[in-house]
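*Asks:* Sequence plus predicted model, see below.
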Amino acid sequence: MPIKTKGLVPRAWRILKRVVIFLFVFQLFYLLLLKWVYPPITLTQLGSLLGGDGLKRSYVSMKDISPYAKLAVICSEDQLFPDHDGFDFKSIEKAMKHNQKSKSLHGASTISQQVAKNVFLWQGRSWLRKSLEVYFTFMIEWMWGKKRILEMYLNVSEMGKGVYGIEAASHSNFNKPARNLSRLEAAKIAACLPNPKVFTIKPLSNRVATRSVWIIGQMGILQNDPDIQKLLQ
């Protein structure tokens, strides 16, 4: 009996359109929801859990995070964070020039880009993931604002093997809540961020020891900037 193909293509197209519309509406709803709540889990956290690294995580609000921690991650990761719209194009251009001449790759991701990747996407360097990262970066800058982006960054970033967020990192390394972190302790956690599984506080890696001193110096320079002060309050 011949297979009836007439009408299958239009039907498949209608189904595909409905799926695309549903996914688009769902991600808008999820984006808006995360302006006030934290993600139940991220793909990176799920990978850590399934990969055997475990998952230590405790979400906390901005009022329960030391101003030193907020300042330290800005100084370490994205000093233009209060001023840009999600992308630091000068740093991107500089990183591209470096990567063309060197085998070691330099990144230029802002805090906003890292939040977009860590909350909504997976780890990797594919063009698809990078394109989605651009989209979600624009969306969170537009829908959330800088304070919420920084708050989310401090709660979902990997800060140790299986350790996610500043509260878990603070307890894991210093046996205290994040609101009680000192300037040096906050700088040490921030110094781990490029690769927290390799750059460790316990035991103290050379990278963390040297970079934390640099971060403290930057904190002294930037702490009185009016735009940064607004984010620390």
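*Replies:* Received, thanks.

*Asks:* can we go C-alpha only for contacts and neighbour counts from here?
*Replies:* Will do.

*Asks:* A helix includes residue 117, no?
*Replies:* Yes. According to DSSP: H, G, I helix; E, B strand; the rest coil, residue 117 belongs to a helix.

*Asks:* How about the contacts made by it?
*Replies:* Residues in contact with residue 117 (Cα atoms under 8 Å, 6 or more residues apart in numbering) are 123, 133.

*Asks:* and if you look at the one 5 residues further on?
*Replies:* Each residue near residue 122 by Cα under 8 Å, 6+ apart is listed here: 43-44, 129.

*Asks:* quick one: residue 68 from residue 149, how far?
*Replies:* Going from residue 68 to residue 149 by Cα to Cα, to the nearest Å gives 17 Å.

*Asks:* Scan the contacts of residue 122 and report the most crowded one.
*Replies:* Top of the contacts of residue 122 by neighbour number is residue 44, holding 21 neighbours under the definition other Cα atoms under 10 Å.

*Asks:* which residue packs closest to it, ignoring adjacent ones?
*Replies:* Nearest non-adjacent residue to residue 44, counting by Cα to Cα, 6 or more residues apart in numbering: residue 122, 6.1 Å away.

*Asks:* now the one you found: how far from residue 37?
*Replies:* 20 Å.

*Asks:* Then residue 199?
*Replies:* In terms of Cα to Cα, residue 199 sits 30 Å off from residue 37.

*Asks:* Check which helices and strands the longest helix anywhere in the chain is in contact with.
*Replies:* For the chain, the helix reaching the highest residue count under DSSP state H is reported as helix 8-33. Under the contact criterion of 3 or more Cα pairs under 8 Å, 6 or more residues apart in numbering; DSSP states H and E, helix 8-33 touches helix 127-143.

*Asks:* what does the helix it packs on contact?
*Replies:* 31-32, 35, 85-86, 112-113, 115-117, 120-122, 149.

*Asks:* Now the buried members of the residues you listed.
*Replies:* Buried members of the contacts of helix 127-143, counted by 16 or more other Cα atoms under 10 Å: 31, 85-86, 112-113, 115-117, 120-122, 149.

*Asks:* In CSV, list those along with distance to residue 24.
*Replies:* Formatted as CSV, those follow (distance: Cα to Cα, whole Å):
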residue, distance to residue 24
31, 11
85, 23
86, 21
112, 21
113, 20
115, 19
116, 16
117, 18
120, 13
121, 15
122, 18
149, 21
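
*Asks:* re earlier: turn the contacts of helix 127-143 into CSV, columns for distance to residue 232.
*Replies:* Shown next, in CSV, are the contacts of helix 127-143 (distance: Cα to Cα, whole Å):
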residue, distance to residue 232
31, 24
32, 23
35, 18
85, 19
86, 19
112, 16
113, 20
115, 18
116, 21
117, 23
120, 25
121, 27
122, 29
149, 13
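
*Asks:* putting a second one here so we can go through both:
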Amino acid sequence: MRNLFRMRVRRAVGAMGRLALRTGLLGVAFLMLLVLAFRVVPPPATPYIVSESWRLGGVDREWVALDDVAPVMARAVVAAEDANFCRHWGFDVDAIRAAIRGGGARGASTISQQTAKNVFLWQGRSWLRKALEVPFTLAIEAAWPKRRILEVYLNVAEFDRGVFGVQAAARRYHGVDAGALTAVQAARLAAILPDPKGRDAGAPSRFVRDRAASIRDGAATIRADGRARCFQD
């Protein structure tokens, strides 16, 4: 009787293990299909956008193609967040080393990593989320061209409380469409990205103005030295 009970337990555990494995594989397959689909289809939302929409009773967001975004806006964001965007495969090793030497993670996260996190994962600094960020980053780098990664990033990034994407941000702060942004306006929008709820692009503080000026110079630099070539002709 005891042996029969043990055999049944082993069978049950084995069946549960196989079910968990199948479920996990189906989940991975579904997420990889999403990665492929989002190469051409705009992500309808992200986990964070959904949670903020529930919390706030709605968000301001409108998808805009990269072709309809002022080129200087794309360069400003890359200059501000990931100047070597065109040169890495998802992870900026030099930035990671510099962050480790500096004792923090600021500046180590690439646009590819931020896009993977924003579209497929949740906010926060847990080790689990950081671990999951790696395969998603590699997946979008393999499946999407750099222009697509930047396009998606610009459309899901948070620019203010309940304001997502460059089109909504351009209208909220400057009263224009994303395609009509000037170099100064674009740089100010890029300057608030690390802290969109604590900074204001419409009434910028001295810090934001100084950072925007630096970003404007950086945008001109990456255009001149070719580091904007992967997303702009």
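*Replies:* Good, I have the coordinates. Nothing here was measured: the structure is a model prediction, and the numbers come from that model.

*Asks:* Assuming the best superposition, what's their TM-score?
*Replies:* The TM-score (TM-score structural alignment, normalised by the length of the first structure) is 0.91; 227 aligned residues with a Cα RMSD of 1.8 Å.

*Asks:* Kindly provide the distance from the residue mapped onto residue 57 of the first structure from the second structure to residue 227 of the second structure.
*Replies:* In the second structure, the residue paired with residue 57 of the first structure is residue 61, using TM-score structural alignment. Noted for residue 61 of the second structure: a distance of 29 Å to residue 227 of the second structure, by Cα to Cα.

*Asks:* tell me the contacts of the equivalent of residue 103 of the second structure over in the first structure?
*Replies:* When the first structure is aligned by TM-score structural alignment, residue 103 of the second structure is paired with residue 99. Residues in contact with residue 99 of the first structure (Cα under 8 Å, 6+ apart) are 105-106.

*Asks:* Could I get the full set of strands for the second structure?
*Replies:* With strands called from DSSP state E, the second structure shows them at 60-61, 158-160, 163-164.

*Asks:* how close does the last one sit to the first structure?
*Replies:* With mean Cα distance after the TM-score superposition for the first structure, strand 163-164 of the second structure departs from the first structure by a mean of 0.7 Å once superposed.

*Asks:* repeat for the longest one
*Replies:* Average distance, strand 158-160 of the second structure versus aligned residues of the first structure after superposition (mean Cα distance after the TM-score superposition for the first structure): 1.0 Å.

*Asks:* Need the residue closest to the centroid of the second structure.
*Replies:* Centroid-nearest residue in the second structure, with Cα atoms, centre = their mean: residue 115, separated by 2.2 Å.

*Asks:* Please tell me how far that residue sits from residue 176 of the second structure.
*Replies:* 25 Å.

*Asks:* now do residue 194 of the second structure
*Replies:* Remark: distance between residue 194 of the second structure and residue 176 of the second structure (Cα to Cα) = 22 Å.

*Asks:* any idea what residue 37 of the second structure aligns with in the first structure?
*Replies:* Residue 37 of the second structure maps onto residue 33 in the first structure, by TM-score structural alignment.

*Asks:* Can you give me the neighbour number for that match?
*Replies:* When neighbours are defined as other Cα under 10 Å, residue 33 of the first structure has 12 of them.

*Asks:* Distance check, it against residue 112 of the first structure.
*Replies:* Using Cα to Cα, one obtains 17 Å as the distance from residue 33 of the first structure to residue 112 of the first structure.

*Asks:* swap in residue 128 of the first structure?
*Replies:* 18 Å.

*Asks:* got it, and residue 139 of the first structure?
*Replies:* 10 Å.

*Asks:* Residue 137 of the first structure now?
*Replies:* Residue 137 of the first structure is 6 Å from residue 112 of the first structure, by Cα to Cα.

*Asks:* Give me the common contacts of the two.
*Replies:* Joint contacts of residue 137 of the first structure and residue 112 (Cα under 8 Å, 6+ apart) are residue 86.

*Asks:* ok, the residue nearest to the centre of the second structure - contacts?
*Replies:* Here residue 115 of the second structure is in contact with 137, 149, 152-153, 156 (Cα under 8 Å, 6+ apart).

*Asks:* If we use 7 Å, what do you get?
*Replies:* Neighbour list for residue 115 of the second structure: 149, 153 [criterion: Cα atoms under 7 Å, 6 or more residues apart in numbering].

*Asks:* Helices along the first structure, start to end?
*Replies:* Under DSSP H, the first structure gives helices at 8-33, 43-50, 67-77, 89-101, 111-120, 127-143, 146-156, 166-174, 183-192, 206-222, 226-232.

*Asks:* Would you reformat those as a markdown table and include distance to residue 61 of the first structure?
*Replies:* Compiled in a markdown table, these are given as follows (distance: least, Cα to Cα, whole Å):
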| stretch | distance to residue 61 of the first structure |
| --- | --- |
| helix 8-33 | 16 |
| helix 43-50 | 19 |
| helix 67-77 | 12 |
| helix 89-101 | 30 |
| helix 111-120 | 16 |
| helix 127-143 | 18 |
| helix 146-156 | 7 |
| helix 166-174 | 10 |
| helix 183-192 | 16 |
| helix 206-222 | 22 |
| helix 226-232 | 12 |
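
*Asks:* Find the nearest non-adjacent residue to residue 192 of the second structure, please.
*Replies:* residue 199 (5.4 Å).

*Asks:* Work out the gap between stretch 145-162 of the first structure and the centre of the chain.
*Replies:* Centroid displacement of stretch 145-162 of the first structure relative to its chain, using Cα atoms, centre = their mean, to the nearest Å, is 6 Å.
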